[in-house]
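S.K.: Got a predicted model here, sequence first, then my questions.
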Amino acid sequence: MHLRNRIANAFRRKVLLGGNMHQDYRRLVAFAGALALLVVLIPTPATAQNRIIKGKVINEKGDPIEGATVAIQGTDVKRDYTVKTNKKGEYFYMGIPFGVYRVIVRAPGYQPDFAENIRPNINQDSEIPFTLKPGSDHKLAFELSKAEMEQIKQQQEKAGQQKQGVSEANALLKAGATLAEQGKHAEALVEFKKALDKAPDEPVILAHIASALANTNQLNEALATYQKAIALKPDDAALYTNMGVLLGKMGKPEDAKEAFKKAASINPAAAAQNFYNLGATLVNSGRAADAAEAFRQAIQADPNFAEAYYQLGICLSGNPTTIPEALKALLKYTEIGRNAEQIEVAKQLIAALQPQAKKP
């Protein structure tokens, strides 16, 4: 309306001043039309970018995550916007230009997450919620460089090869164990070594090799193999136990004693068995008094360890001063022991020792 009034006024001035009235009027009308077209075709900046991306970030328990970093990245045209979540875990960003976006969320103590192919709309807010899982931050796949992607590819290929090797090693290990059960220790050793070729430095395989070496009288090689296995897995009590048995067989009772003690310290639940093994080693070395102490420790660790009572009674029966304790141990064995032959031996010893115990 204002534009029309201005044209009309200009027209009246032209009439008063003189001139080509009709030609000037046409020019003014054309100019006014062009201005009107510009007004229609050029939108205001506020209307053009009034797009919103918002959402809420929570953990797996449903609790809001405050202070999470939300990165909004253009994937068609390079654009980057960043916003933080509030106390309610909410984020809000207004003024997003037309385009395609990726939204990435990171928070300390959580694994990153993202959403892709987000296309904000003027008429509707783009709401993108996130539920983060506990964990550490790391690069997402699209954030990796070519060199990093190649490294991951190589690691995955190596892991696949190792998995295949472990599968083959397990089959060979099983075959060797079957041969060992049949007493074919030399043949078992061959299978165990094949398994080790498939899965090098595997403590379980090394332990089987050491056992096969010991059973084929290759004691020094067996000891070295146990030591290698222990170096790889120093918290395995069974390795120390088996090495202790081997050391006893090699006539090294003090070293065996240390091995059994180490096994007992690593796995207190198996302490009774380890002290019993120590006692057996000492008995075979002719050290009955030390063996008796080891059997006492086994009984202390497990008051129902029948074999420890039996062996303790045997060890103490040869010394007049320890006959009373020997009788108690043998009597206990007759109550809880399960080996019928040994129970009979215990009864015979009791009958033989009781008269001596009564002597002043």
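M.R.: Alright, I've got the coordinates.
S.K.: going forward, measure contacts between C-alpha atoms and count neighbours the same way
M.R.: Fine.
S.K.: what's the following helix or strand after the longest strand anywhere in the chain?
M.R.: Ordering each strand of the chain by length in residues (DSSP state E) puts strand 52-59 first. Next helix or strand after strand 52-59 toward the C-terminus (DSSP states H and E): strand 69-74.
S.K.: that older thread, packing partners for the longest strand of the chain?
M.R.: Applying 3 or more CA pairs under 8 Å, 6 or more residues apart in numbering; DSSP states H and E, we find strand 52-59 packed against strand 90-94, strand 126-127, strand 130-132.
S.K.: Could you check it and say which residues are buried?
M.R.: With burial defined by 16 or more other CA atoms under 10 Å, the residues of strand 52-59 counted as buried are Ile52, Ile53, Lys54, Gly55, Lys56, Val57, Ile58.
S.K.: before we go on, here's another structure to hold up against the first:
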Amino acid sequence: MTLESLNLNSLDPASPPLRTLRLSRNGRVLTVGVDAPPHNFMTTTMQQDLLRVVRAVDADTSIGVVVLTGAVTGRFITHFDIADLLAAAEAAPSLPRPAARALLAAVRALSACGAERIVERSRLAGVLAISRFHQLVLGIARSRALWIAAIDGPCGGGGLEMSVFCDMRIAAETATFIVPELSVGLTTTVGAQRFTHLVGPARALEMMLEARAYSAAEAQAAGLVQRVVPQQDLLEEAARTAARYARRPSSAVAAQKRIINQAYTLGARAVLKREGIAQLTGVPTPGTRAALRRWLAMRQPDGDSVFLTSPGPWRDGTAVDFHQPPP
């Protein structure tokens, strides 16, 4: 797979065109715009598309920097599609931790053997999504290219988790950041370790418990983003930074990334495995399913994220009572 084939969407018939991404290239800089209107929720298709780009970038040594941003006006990646999460929760069996660990390992093995499409059509599709997300973020972290997240709107849940695996985060002044998982009875899928290293353990847990939208200024003060710029300047600032960094010697940059990542991500695969197991043992609970249904029921007709349109009950913990059996 080459980057050129991705740009032209001219893959062989077995490889479908990218459906949720827009690609553009300027010299050694590739810009990847996430295009899943109207709300840029993360979906299985988006994960598949991003993973293909990650692999293609690593196969093309002429790419030095990737800028990841939103192609829907005012949106980065809002969070996982809650409807997809509910479908996975209702299909998945309730498992103890040892069984969840074994199941996650089995699905990874099946995926590696080329049986991904079979798993996708089974009750294990949700497990496959976790495994695929692990591959995606590890691919970004281990990429020889630099990845810059240019965050131009709501960045929450899976979108925020993926952003912390990028090498740099530049945010528009209007961007917001939310870690809403605990408010719907979930744990993080991939990002707890990186997120905690960026903001510190006490702040990380506080942001997870608060489940509110944090401003770009707050995110910068916490150490989550390196730079905040006016919204109209975001892409220009990201492109200028990327072009400058792309002029650095690629082999030295790749080596430096490995050294820095090893300083705090040694054992990242083990941490991701624990997060995956926590997801598998937590998602199927009645309380979580009730919370996901409640979230979907609270949506406005335009289908936007309830964490944006009606955040109060989720922030306050009154949307669902996790300590009472669901009706």
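M.R.: Sure thing, it's come through. Not measured: the values here are computed from a predicted model.
S.K.: Please state their TM-score.
M.R.: Once superposed, chain against chain, the TM-score is 0.26 (TM-score structural alignment, normalised by the length of structure 2); 136 aligned residues with a CA RMSD of 6.1 Å.
S.K.: hang on, the earlier thing: between the helices and strands packed on strand 52-59 of structure 1, which gets nearest to Val29 of structure 1?
M.R.: strand 90-94 (40.8 Å; CA to CA).
S.K.: ok, and for that closest one, which residues are buried?
M.R.: Buried, per 16+ other CA under 10 Å, within strand 90-94 of structure 1: Glu90, Tyr91, Phe92, Tyr93.
S.K.: could you give the angle of it to strand 52-59?
M.R.: 170 degrees (axes from the mean of the first three to the mean of the last three CA atoms, to 10 degrees).
S.K.: Show the subsequent helix or strand relative to strand 90-94 of structure 1.
M.R.: Criterion used, DSSP H and E; the element after strand 90-94 of structure 1 is strand 101-106.
S.K.: Centre of the chain to that next one, how far?
M.R.: Distance, stretch centre to chain centre, for strand 101-106 of structure 1: 27 Å (CA atoms, centre = their mean, to the nearest Å).
S.K.: Who are the packing partners of that strand?
M.R.: Strand 101-106 of structure 1 packs on strand 69-74, strand 113-118, going by 3+ CA pairs under 8 Å, 6+ apart.
S.K.: Please enumerate the helices of the stretch 51-200 of structure 2.
M.R.: In the stretch 51-200 of structure 2, the helices defined using DSSP state H, counting those that start in this stretch lie at 82-91, 97-112, 116-120, 125-142, 157-163, 192-199.
S.K.: can you check the stretch 101-250 of structure 1 too?
M.R.: Under DSSP H, counting those that start in this stretch, the stretch 101-250 of structure 1 gives helices at 146-181, 185-198, 203-215, 219-232, 237-249.
S.K.: can I get these in a markdown table with mean neighbour count and distance to Lys262 of structure 1?
M.R.: Output for these, formatted as a markdown table (neighbours: other CA atoms under 10 Å; distance: least, CA to CA, whole Å):
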| stretch | mean neighbour count | distance to Lys262 of structure 1 |
| --- | --- | --- |
| helix 146-181 | 15 | 27 |
| helix 185-198 | 20 | 26 |
| helix 203-215 | 23 | 17 |
| helix 219-232 | 18 | 12 |
| helix 237-249 | 23 | 7 |
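S.K.: Check the helices of the stretch 51-200 of structure 2 for me and report the most buried one.
M.R.: Comparing the helices of the stretch 51-200 of structure 2 by mean neighbour count (mean count of other CA atoms under 10 Å), helix 157-163 comes out on top with a mean of 25.
S.K.: and that one, what does it pack onto?
M.R.: Using 3+ CA pairs under 8 Å, 6+ apart as the test, helix 157-163 of structure 2 ends up in contact with strand 176-178.
S.K.: What helices and strands are in contact with the strand it packs on?
M.R.: Contacts defined by 3+ CA pairs under 8 Å, 6+ apart place strand 176-178 of structure 2 against strand 154-156, helix 157-163, strand 214-215, helix 216-222.
S.K.: Output these in TSV; the columns should cover distance to Thr45 of structure 2.
M.R.: Formatted as TSV, these follow (distance: least, CA to CA, whole Å):
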stretch	distance to Thr45 of structure 2
strand 154-156	18
helix 157-163	14
strand 214-215	28
helix 216-222	28
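S.K.: Can you check which of the ones you listed gets nearest to Asp84 of structure 2?
M.R.: Between Asp84 of structure 2 and these, the shortest separation by CA to CA is 12.6 Å, and it involves helix 157-163.
S.K.: Deepest-packed of the helices and strands packed on strand 101-106 of structure 1, please.
M.R.: strand 69-74 (a mean of 20).
S.K.: Following element in sequence after it, please.
M.R.: strand 80-84.
S.K.: Report the distance from that following strand to the chain centre.
M.R.: For strand 80-84 of structure 1 - counting by CA atoms, centre = their mean - the centre lies 33 Å from the chain centre.
S.K.: got the angle for it vs strand 90-94?
M.R.: Using the same axes, to 10 degrees, the direction of strand 80-84 of structure 1 lies 140 degrees away from that of strand 90-94.
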